[in-house]
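Colleague: Just the structure for this:
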Amino acid sequence: MSLIDNTLWWQVFPLGACGAPIRIRSGDDSAHRLPRLIPWLDHVVDLGCNGLLLGPIFESVSHGYDTLDHFQIDRRLGDQNDFDDLISQCTERGIAVMLDGVFNHVAVTHPRAAQLAATSPDGTPQVWEGHNELVVLDHSKSEVIELVAEAMLYWLRRGIAGWRLDVAYAVPSSFWREVTGIVRAEFPEAVFLGEVIHGDYPQFVAESSLDTVTQYELWKATWSSIQTRNFWELAWSLERHEAFVASFVPQTFIGNHDVERIASQVGDSGAVLAVSALLTLPGMPSIYYGDEQAFRGRKLEGFAADDELRPPLPDSPEALSDMGMWMENIYKGLIALRKQRPWLARAHIKVDGKQNEWIEYTVTPRDSETADHDGLHVRLDVDPLAHVAISDLAGHQLFAWGEQK
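Modeller: Below is the predicted model of the structure:
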């Protein structure tokens, strides 16, 4: 099977996790911070993950999405040797690495900004969604096609497995098709994950030739159903998800670098229900660093809106508080259950019943030759007490958790 089918990603925001200065920079803030992730690789494996999904690591102005050079490691994180060491350590552990490619826009101070930027009718560079520090690339220019293809190939040759494509929805699908065609000629197994918020996911995948997109519909329905005690919303979303999986494997999540921490949204008990759904539903799941320890983090407003979502990690997993171990054990149990059933990536979903406060659904293999008992039956209860029950189709209990009061 491909990486799409058998990879469970641990997503990390390197600038934040490694303690780099982001909002306020002064003097020479270069340092070898990227190696701080290496002590966490055994944690990734122990958790049951086999993929490392990295946020921006290229030279940038501040938060990483204002790129200055797609071919250099951000000096706040280190250098090329630090990157090579990280890749080597991941390879030894069987961990695939995906990088975050910001190819919709660049920093206004990018050395080639004037040459690569799209222009407004008055001839001035177009800025990205009102952010005057970011200029949109002109994806019709051959120079932009060459730059993106060269950057993708450069890092694939250095050992990565694929690319997350930031704000992929804002880039013409024809551009992605052309660039990925160039790259796949050399790396046919490379994985391309597009960030897409709304719209027709299957159509976007088909037109862009990307492998998968972020399943924001399911993310929203999961936390919202738990928070508002209305599982009718999740039931509706699962019907949509079933249709999506018929044409591609969506990238699923309950947390990432842009959204409020799941434990902050729905509390600890709600977070257990959310991860139980994540790990029993079809898709290519990712776990945002710290969610497995019930980290908190609010999505705020203004200049530092995302800072709480992207905290520094301690020097090693051993320095974590014991207070989060109960949640980590739940994650480990559910991940182990999923890894024993690789067919879950492309499974069928059937909603068996729902009320405001509970939902039951069954997931079964799309391969009709697989024995019926390989399916899963899942029940999530939010009221009066949160409860999860997972069994096989023969009725044998596989996982159970209940809130205590």
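Colleague: use CA for all of it now, contacts and neighbours both
Modeller: Fine.
Colleague: Pretty sure K220 sits in a helix.
Modeller: Yes: K220 sits within a helix when classified using DSSP: H, G, I helix; E, B strand; the rest coil.
Colleague: Second chain to compare with the first, below:
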Amino acid sequence: MGWVEHAILWHVYPLGFTGAPRAAGPDEPVVHRLKHLESWLDYLIELGCNGLQLGPIFASSTHGYDTVDHLAIDPRLGDDSDFDRLIAACRERGIRVLLDGVFNHVGRQFPLFQAASESDRAASWFRRAGDGWATFEGHDALIALNHESEAVREHVTTVMNHWLDRGASGWRLDAAYAVPPEFWRAVLPAVRERHPDAWIAGEVIHGLDDYRERAGLDAVTQYELWKAIWSSLNDRNMFELSWALERHSPDTLTFVGNHDVTRIASRLANPAHLGHALAVLFTVAGVPSVYYGDEQAFRGEKYDRAGGDDEVRPAFPGSPEELAPFGAEVLRTHQRLIGLRRRFPWLARAGTTVAHLTNRQLALRAEHDGEVVVTLLNTDDAPYRFPDVEAGVTVAESAHAPGGDPHLVPAQAWTVLTRTAG
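Modeller: Prediction:
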């Protein structure tokens, strides 16, 4: 996995984070909002992360996923010099940058689409649907690219290499599941030849390993685990989480929140279970990503309507000092569990076994070269003593003051036990 084995990402939606206007007007003047992110890089480090996962930053008409120019920074965020400056600031701190590549569709203002009615060459870039143009999941403003077109393949290869040349370390491929896997098989070899250390993760909702292998991706998004975490905690049904973990793969981008879903603090029925969700995220395999604001217990609902993403894509203040104090405890929980993940980096590829399972309790175990990590989750209203899952373990992190028995977990609490080699 290279550098990715040690990666913990802070995921930011830049247009929202920087307070950019919702829509880009004609002849939009350049506003250097991308600089706002530089004020938060030390915060990213203090959180324990070492990667910055950016949402769309390329020229678009509205929310960033209706791209009009893949080779230009959105004027609402800045220009090439702002990107270069951000990359340089990240490199000074050892931060890797992951970009969001929207290559399934483009916006209606994409120049070649504007010319599609008059040019066969331009029209060949886009997929037909009946008498009109195919769109992404019925969104009229998002025009589907024709992934059988050689010109489209060459364009995507050029774009990916261009920004990797400029200092990015990898890509999250938006709506990868809507793209034929053969397209990525045709594109990625030329990208990997030029950038062998680049990490490429695709957004996939179902069929994780099947799509990843067919497309030749390094990883895919782990929505199945995301859903199982909050659903199991809300229902106090650990069997769902256990089942999802049996299917879980290390070759995934893991998360409990992102720019497309209701925030974890709003999703959980019991606020006490936020630590449980984080304990799972940071002790199972994959590359974990923290969505900006989740570490501060931000709340926000995702709605299926125009503007339905606004609550989960807010602006951040000018500096960390301006954050409200109510998120301090959740921030510390993130820091503690990220710190534990850093002490056991092999967890990124570890197989997790279910060592004990009831409706309201779950014990997870991972081992590597004599080191052991055991995660105990109790969602009951009474204390619970787990069987002796592992000998010689001590409490590394917990939701409570540890007592004499490491396997005894108080009501609605969690504990992570560890044993080091030697």
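Colleague: And the TM-score between them?
Modeller: Here the superposed chains carry a TM-score of 0.93, computed using TM-score structural alignment, normalised by the length of structure 1; 392 aligned residues with a C-alpha RMSD of 2.1 Å.
Colleague: what span of structure 1 lines up against stretch 339-349 of structure 2?
Modeller: Counting by TM-score structural alignment, stretch 339-349 of structure 2 falls onto residues 336-346 of structure 1.
Colleague: how about the strands of the stretch 251-400 of structure 1, start to end?
Modeller: 251-252, 284-288, 348-355, 358-364, 376-381, 387-392, 397-402 (DSSP state E, counting those that start in this stretch).
Colleague: Any chance of a markdown table for those, columns mean neighbour count?
Modeller: Putting those into a markdown table (neighbours: other C-alpha atoms under 10 Å) gives the following:
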| stretch | mean neighbour count |
| --- | --- |
| strand 251-252 | 24 |
| strand 284-288 | 25 |
| strand 348-355 | 17 |
| strand 358-364 | 22 |
| strand 376-381 | 24 |
| strand 387-392 | 20 |
| strand 397-402 | 15 |
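Colleague: Minimum distance to D79 of structure 1: which of these has it?
Modeller: strand 284-288 (24.6 Å; C-alpha to C-alpha).
Colleague: quick check: that closest one aligns to which part of structure 2?
Modeller: Strand 284-288 of structure 1 covers residues 287-291 of structure 2 once aligned (TM-score structural alignment).
Colleague: just to revisit the earlier point, export the strands of the stretch 251-400 of structure 1 to TSV and tack on distance to V179 of structure 1?
Modeller: Output for these, formatted as TSV (distance: least, C-alpha to C-alpha, whole Å):
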stretch	distance to V179 of structure 1
strand 251-252	21
strand 284-288	23
strand 348-355	32
strand 358-364	36
strand 376-381	39
strand 387-392	43
strand 397-402	44
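Colleague: Tell me, how many residues neighbour the alignment partner in structure 2 of R298 of structure 1?
Modeller: Superposed on structure 2 with TM-score structural alignment, R298 of structure 1 falls opposite E301. Close neighbours of E301 of structure 2, defined as other C-alpha atoms under 10 Å, add up to 17.
Colleague: Please apply the same query to D380 of structure 2.
Modeller: 16.
Colleague: Give me the mean deviation of the match of strand 284-288 of structure 1 from structure 1.
Modeller: By mean C-alpha distance after the TM-score superposition for structure 1, the fitted stretch 287-291 of structure 2 averages 0.5 Å away from its aligned residues in structure 1.
Colleague: And the aligned residue in structure 2 for L153 of structure 1, how close does it get to A72 of structure 2?
Modeller: When structure 2 is aligned by TM-score structural alignment, L153 of structure 1 is paired with N161. In this view, N161 of structure 2 and A72 of structure 2 are 14 Å apart by C-alpha to C-alpha, to the nearest Å.
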